[in-house]
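Engineer: Got a predicted model here, sequence first, then my questions.
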Amino acid sequence: MKTLAILLLCSLAVICLTSDTGSQPAGDQPAQEGLFVEREHASTVVRQKRAAAELSLTQLESLREVCEANLACENMMDTDGIIAAYTAYYGPIPY
């Protein structure tokens, strides 16, 4: 394990020493392209959260079982639905 850590540190040192990004003055460095992207492109790249309709019956049943353990969550589940009740009491849906 110690050998692996030493090898990792040595390889990191070699990478830092051989990179030529620090050799140019700050004013002469070219702008980094691709750092900022348009909103439309970013929305296609970033993973979107799943909608409630995409949950399977098994996933909904497991949410229902968790919510049934809490009486307030169970009452809210009957009036507002399982997704709203679970999110209100336990936070975002884990899957």
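Structural biologist: Right, received. Where do you want to start? Since the structure is predicted, the reported quantities are computational estimates derived from the model, not experimental observations. Residues are numbered from 1 along each chain as shown.
Engineer: drop to CA atoms for contacts and neighbour counts, all remaining ones
Structural biologist: OK.
Engineer: Distance of the residue sitting nearest the centre point of the chain relative to Val37?
Structural biologist: Compute the mean C-alpha point of the chain, and by Cα atoms, centre = their mean the closest residue is Arg47, 8.4 Å away. Distance of Arg47 to Val37, given as Cα to Cα, to the nearest Å: 15 Å.
Engineer: ok, second structure coming up, stack it against the first:
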Amino acid sequence: MKTLIILVLCSLAVVCLTSDASTGSQPAGDNPAQEGLFVERDEASNVVRQKRAAAQLTQFQLESLREVCEANLACEHMMDTNGIIAAYTAYYGPIPY
């Protein structure tokens, strides 16, 4: 096991040293790897998944939020009066999905 760890660390060091040596000889502006680093906003919005609205949550997702909120008595009371989305957001922050 120790031999494997040493082998992995040595190979990682070799990769780091060879990558630094190859990029150090090129001028900063001629690096072809950085050409596609930035994209237009329209293109990025097509790639990045948009956040779902509260009405689009599935029944399973709403039930899991309800279970989390039931553990807190104040959140459970707010859930009964204002709804699960408002209660969860008030006590636990933005909905994770």
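Structural biologist: Done, it's in. The structure displayed is predicted, hence computed values, not measured ones.
Engineer: Now do the helices in structure 2.
Structural biologist: Assigned by DSSP state H, structure 2 shows helices spanning 2-24, 41-47, 59-70, 73-82, 84-92.
Engineer: wait, which of those is closest to Asp30 of structure 2?
Structural biologist: Closest of the helices of structure 2 to Asp30 of structure 2 is helix 2-24, at 10.1 Å (criterion: Cα to Cα).
Engineer: and whatever residue of structure 1 lines up with Gln59 of structure 2, how many neighbours does it have?
Structural biologist: Under the alignment (TM-score structural alignment), Gln59 of structure 2 pairs with Leu57 of structure 1. Counted with other Cα atoms under 10 Å, the neighbours of Leu57 of structure 1 add up to 10.
Engineer: neighbours of the nearest residue in space to Ile85 of structure 2 that is not next to it in sequence, just the number please.
Structural biologist: Excluding the flanking residues, the one nearest Ile85 of structure 2 by Cα to Cα, 6 or more residues apart in numbering is Ala54, at 7.1 Å. As a burial measure, Ala54 of structure 2 scores 12 neighbours (other Cα under 10 Å).
Engineer: Wait, Ala54 of structure 2 touches Ala86, no?
Structural biologist: No. The pair Ala54 of structure 2 / Ala86 is not scored as a contact, 9.8 Å apart, by Cα atoms under 8 Å.
Engineer: To which residue of structure 1 is Gly93 of structure 2 aligned?
Structural biologist: Counting by TM-score structural alignment, the partner of Gly93 of structure 2 is Gly91.
Engineer: Any idea how many residues pack against its match?
Structural biologist: 10.
Engineer: give me every residue that touches it.
Structural biologist: Applying Cα atoms under 8 Å, 6 or more residues apart in numbering, we find Gly91 of structure 1 in contact with no residue.
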